[in-house]
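Student: Mind looking at a prediction? Sequence and model below.
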Amino acid sequence: MDKILYGTAYYYEYLPTDRLAKDIEMMKKAHLNIVRIGESTWGTYEKQSGVFDFSPLDKVLDAMGKAGISVIVGTPTYAIPTWLAREHPEIMVQQKEERLPYGARQIMDITSPAYLFYGERIIRKMLEHINEHPAIIGYQVDNETKSYGTSSSNVQAGFVKYIKKEFNNDIEKFNREFGLDYWSNRINSWEDFPSMDGTINGSLGTEFAKYQRQLVTDYLKWQVNIVNEYKKSKQFVTHNFDFEWRDYSYGIQPDVNHFDAAETLDFVGTDIYHPSQSKLTGTEISFAGDLIRSIKHKSYLVLETQAQAFKDRVPYPGQLRLSAYSHIASGANMIEYWHWHSTHNSFETYWKGILNHDSQSNPIYEEIQKTGSELENISSSLVNLNIHADVCILVSNQSLTAINWFPFSENKNYNDIFRRLYDPFYKLNIRTDISDENHIKPSDYKLIVVPSLYSVSDKVLEKLNDYVENGGHVIYMFKSGFTDEHVKVRTSIQPAIIEKTAGVHYELFVTPDDLDAKLKPSLEGPISSDDNLHLDDWMELLIPDSAKTLANYDHPVWKKYAAITENNYGKGQVVYIGCLPSENVINDLIKDQAEQLHLTNKNSPKYPIVVKTAKNIKNENLTFYLNYSDKKQILPSQISKVDIFTNQVGKNFESIPPWGVKIFKNKEKEV
């Protein structure tokens, strides 16, 4: 791309009055240069089966093209029309033997032959109609696609075929690997294969979830292949991946393997939502951006992020601008707000867009206008950033699902572990990539951080052992290596296979009862005794072999056991954490590793100033300073660097206002 795309989702079909010309006038004044349209309006474009009317789409495309605003068109398949639900009720998704009623979006079975027939028809009819339009620069396939828990008869039959292929039709090996002799769950004939709706076998349930994720990958590939028949050479295809939702984007998406599903996309796209007002930290923008950027190791598209959203998310002055530059600092080439105008009817009436329900200018619009004006001037210095990370967080959909089957806590899951590890890196201003066990290249990194790698093959664990032996550093969280890729518990000493490089093993694991369990840090270790050391979820009672103890359990019964250890092996080092300590403890451990590996700059500002560096296409080194606080902050000397907004040399002790942004580039490409 040759510029940062800055825009909004626009739904002309939702408007109570025709104000297209006025909206475009306001978009131009706000320096918006991109809109996304069409992805949720199947029922408008095909009011009855085979009766197509793309005139609303034509009207918007023509008007945007005339105004010089580029367009991304979404395939409208994620919300099915009423006539389709009536004519083909089998399209409605079936979950746990219950078919969902029509009403919400994303309630269809993405494997249904009828759905795929009509979905392909609307895609082809739409693209045949519009693909020559010069305003279109790209297409978005579907929208935040999942399997939606589909478990219909055709899904069950497909799973049996998948298992037969995986095990080369060897039913005895399959029964053995999945432990199906338990409770007479043994399958003695493929015809006896039961529905997964009632399975109590965690191995089988986890494998079914993996198969459902593959359905999403296959579905998106199917749509991409159709769109590729129509797109022009300078157009792209993308999709908007989202994350585990806890009223905002929180962690790894359990229902989609982003790394596999993105393989056929030209650009990886994403939807990122986050807390606001005093709760705005930028962490969600950063972790989501790191993950999406790491999929192809290149710039990505933010297809949705919030303008106002819910009433508790209306941002403070400066926060929208700060968030926009935070997306760019993580590698985004596009920022698109969801959405332009607040909807006047139905489910999302109170999810507010850039404009309120009166569609007039307001402080949100005015801040976007200011940011758009800036981006128009400096875009060429911020597009297609080259970003390097020395740290990678290794995540695993397989382990996430398996831990859901065998939880370590009543109120925490895999993503709590992931965020406990990610957030301190963010606040220490250490850039990270995020990859999975099938795509990571360990030799690219000085440090690999592993949230509980509970279900994983021997091959991956041996690869990590080799990485350590050759000089790499690893931080493992508890339960890593416990089961193989089929969630079968290994019979070897735990932590299995990595015990060799971790230099520690355990014979018992417990959840403490009402006795108070805490950590007791080693005097020579990096953990501060002033930290919050209380534990209440999971304790592996570690026995060091060659490892050094960094913390014991401060418990009347379990005090002789280690809780956190560090071991040198070959040229590398492993830190093994046998519990879920506080963020402060993890922060101490990460700071210690960062100092050993020279990952931090002692002169760099501390959080709430977030610092991110990148190299632009002009070969200039950029430094972003993002103030995530309501107080003015003082920056270190920038005397040799140029302020990208003013093009003037930075002065000593530059100040940065509340929720403010400073971006400097090296003068004359200095290093």
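Tutor: Structure received. Numbers count the residues shown, from 1 in each chain.
Student: Only C-alpha atoms from now on, for both contacts and neighbour counts.
Tutor: Will do.
Student: so where do the strands sit in the stretch 351-500 of the chain?
Tutor: Assignment of strands within the stretch 351-500 of the chain using DSSP state E, counting those that start in this stretch yields the ranges 391-395, 432-436, 447-450, 473-477.
Student: A further structure is provided below for comparison with the first:
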Amino acid sequence: MTMPNILFGGDYNPEQWPEDVWVEDMKLMAEAGVSLVSVGIFAWAQVEPRPGEYDFGWFDRVLDHLAEAGIGASLATMTASPPPWLSRLHPEVLPTRADGVRLWPGARQHYCPSSPVYREHAARLVEQLAQRYGSHPALRLWHVGNEYGCHVRACYCDVSAADFRRWLRDRYGDVDALNAAWSTAFWSQRYDDWSEVLPPRTAPTFGNPAQKLDFARFSNDAILACYTLERDILRRHTPGIPLTTNFIGLVHKPIDSFRWAAEQDVVSLDSYPDPYDPRTHVDAGFGYDLVRSARRGQPWLLMEQAPSAVNWRERNAPKPPGVMRLWSWQAVAQGADAVLYFQWRQAAGGAEKFHSAMLPHTGEHSRTHREVRELGAEIAAAAELAGTRVQADVALLHDWQNWWAVEGDAHPAPLDVLAAHRAHYAPLFDAHVTCDVVPPDADLTSYRLVIVPNLYLLSTATADALRQHVHRGGTLLVSYFTGVVDETERLHPGGAPGPLRDLLGLRVEEFWPLPVDGTIGLDLDGRHGHGLEWSEWVEPGGAQVMGTFTDGELAGRPALLRHRYGAGAAWYLATRPDPALMRAVLDQVRAEAKVAPVLPGLPDGVQAVRRHGDDRSYLFLLNHGGMPATVALPSVAVDLLGEQDAAADIVTLSPRGVAVLRS
């Protein structure tokens, strides 16, 4: 998908308003610089009020209004929330929790992903939409479903059980292979017939970890099948119209975004940083780097964000003046070619009536709407950014299957995958080093440094790729509890780090997780601090000890090791250092890898990112701090936003200030 400019707009739900409001909407959208709106996301009950009876007349008029106003439509397939009549006539479509409780209509996403009845009705509706609107002049993009897996992440009903058994037969072939993969000799779990195999429903104690892992894989695939069913219909009717669906949150555990990205033409993300969290922009940055990496650097779409407050947190803070602009430009800096919101006009009723909108209850003269209009003008003025890309020398490896496995039961201690990723990512962000977040099968040849936090589930293929990366001269940093099990949750022979033992030059004798809120002293190459959460008894097998634990039973034992391998080097951390010490370790490792910041010497709180075009590059400077900041530039640059001198070599940023500099 290529665009001549950065798209600007948001969700539009005209079905919530009388038609005389639509005319005002078109006028105000045009004045705000809106170029794309997502329409029809929750319109199924309005366009199909009864089975097989369609009322598209009102929706025809909506799309006609948009076309006349020059506003494009990201047209949803309307299948995200079935109408009440579907579950009344076919209660078997309703999803069931692991404890057997059925979920009912009254909210949204009340369907079992494996239900053939749901899929049949959804496909019939999508056929109607594709035939009716495939050549409409407003259509720019198909928006398939909406926020898949947001509320129903898995279904445990009998329909899903049958679908799970089919999926397992395709994966393993016969019951004997399943028994071997699931280690069912343990606890008398051996299966004799496929009919005995069930989803991991609520059980007396710890369930089978391999069964749970496969069910997570299956559930992702079952939801993905709903998406691909609709996508294939749309591609058959409108092969020239790109398709997307919006991932939710910064990283959503049930949905493997890397797997899904391959099935889309452009990746979309809904992002809702928390104004109460002073480091929320770092978490947002991680999500943006991941979604950008999901299609190998292709620009992505910020499909939803809040203009101000949301409605679903325990405490819903509004965005202070300037924050919405700052965070919108952060998304663009990190690769977004669209800045969209939920939603255009604030709802007067329903569960999201307190969720902010581009046009709030208080109308066009509100602070929020003024900021929206000002940003719309800036986005329009920076059209040349569209299609440019972000480049990175560092990759952090994230694997959904590892995530599903490592946060399972009966481990030495509970581990939080995203917390581990943040601990490794934040020092890079703070050092102004651009980082891709990549899957295990990514091509690593362009990266100088690869970081692997807590890769508990490690395949031999991933181990081989990491080994090749180091052998040809790359640098690798691996953290604790890595290389423990294979794809079937069986321990690697000889213990951790499994197939990385020769690469890292060590073996892990024992895991020594720390007590709740406990710490352990560290001396890492002369830098002192504390380890958090975890420690390990490591036996070097060729690796050089670069740091040790300084207290407790592990005092004097290795905590940080380095091993030469081929033309490169692999580092291993047997704990999670405190933030200051982790920054020091990352600085040391990236210096060895010859990874430089985007811009050196930046004040605290200022983020720097570059996007590159064919013959130009663009430097984004974003001040997340509370104080003004002055930045010296290596060469004269022009600010696309017009806030700096026409040709500047020094940039002054106000708190929450932004500069977009062409060089």
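Tutor: Perfect, I can see it now. Worth saying up front: this structure is predicted, and the values here are computed from it rather than measured.
Student: any chance of the strands of the stretch 351-500 of the first structure in JSON lines, with distance to residue 353 of the first structure and mean neighbour count too?
Tutor: What follows is the strands of the stretch 351-500 of the first structure, written out as JSON lines (distance: least, C-alpha to C-alpha, whole Å; neighbours: other C-alpha atoms under 10 Å):
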{"stretch": "strand 391-395", "distance to residue 353 of the first structure": "33", "mean neighbour count": "24"}
{"stretch": "strand 432-436", "distance to residue 353 of the first structure": "31", "mean neighbour count": "24"}
{"stretch": "strand 447-450", "distance to residue 353 of the first structure": "37", "mean neighbour count": "26"}
{"stretch": "strand 473-477", "distance to residue 353 of the first structure": "40", "mean neighbour count": "24"}
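Student: where's stretch 47-58 of the first structure relative to the chain centroid, distance-wise?
Tutor: Taking C-alpha atoms, centre = their mean, to the nearest Å, one finds the center of stretch 47-58 of the first structure at 35 Å from the center of the full chain.
Student: now for the helix with the most length in the second structure, which elements pack on it?
Tutor: Ordering each helix of the second structure by length in residues (DSSP state H) puts helix 209-237 first. Other helices and strands packing on helix 209-237 of the second structure, by 3 or more C-alpha pairs under 8 Å, 6 or more residues apart in numbering; DSSP states H and E, are helix 116-133, helix 158-172, helix 175-182, helix 400-406.
Student: Report the buried residues of the third one.
Tutor: Spelled out, that is helix 175-182 of the second structure. Residues of helix 175-182 of the second structure classed as buried by neighbour count (16 or more other C-alpha atoms under 10 Å): 175, 178, 179, 181, 182.
Student: can you give me the offset of stretch 370-384 of the first structure from its chain's centre?
Tutor: With C-alpha atoms, centre = their mean, you get 25 Å for stretch 370-384 of the first structure.
Student: Which one of the strands of the stretch 351-500 of the first structure lies nearest to residue 644 of the first structure?
Tutor: strand 432-436 (24.5 Å; C-alpha to C-alpha).
Student: List the superposition-based mean deviation of the closest one with respect to the second structure.
Tutor: Its aligned residues in the second structure lie a mean 1.3 Å from strand 432-436 of the first structure after superposition (mean C-alpha distance after the TM-score superposition for the first structure).
Student: Which strands or helices does that strand pack on?
Tutor: When contacts are defined as 3+ C-alpha pairs under 8 Å, 6+ apart, strand 432-436 of the first structure sits against helix 283-296, strand 391-395.
Student: So what does residue 503 of the first structure match up with in the second structure?
Tutor: Aligned by TM-score structural alignment, residue 503 of the first structure pairs with residue 505 of the second structure.
Student: now the corresponding residue of the second structure for residue 636 of the first structure: how far from residue 360 of the second structure?
Tutor: The alignment partner of residue 636 of the first structure in the second structure, by TM-score structural alignment, is residue 632. In this view, residue 632 of the second structure and residue 360 of the second structure are 39 Å apart by C-alpha to C-alpha, to the nearest Å.
Student: repeat for residue 138 of the second structure
Tutor: In terms of C-alpha to C-alpha, residue 138 of the second structure sits 25 Å off from residue 360 of the second structure.
Student: Next: residue 404 of the second structure.
Tutor: 39 Å.
Student: okay, the strands of the stretch 351-500 of the first structure in JSON lines with distance to residue 328 of the first structure next?
Tutor: Output for the strands of the stretch 351-500 of the first structure, formatted as JSON lines (distance: least, C-alpha to C-alpha, whole Å):
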{"stretch": "strand 391-395", "distance to residue 328 of the first structure": "20"}
{"stretch": "strand 432-436", "distance to residue 328 of the first structure": "15"}
{"stretch": "strand 447-450", "distance to residue 328 of the first structure": "25"}
{"stretch": "strand 473-477", "distance to residue 328 of the first structure": "29"}
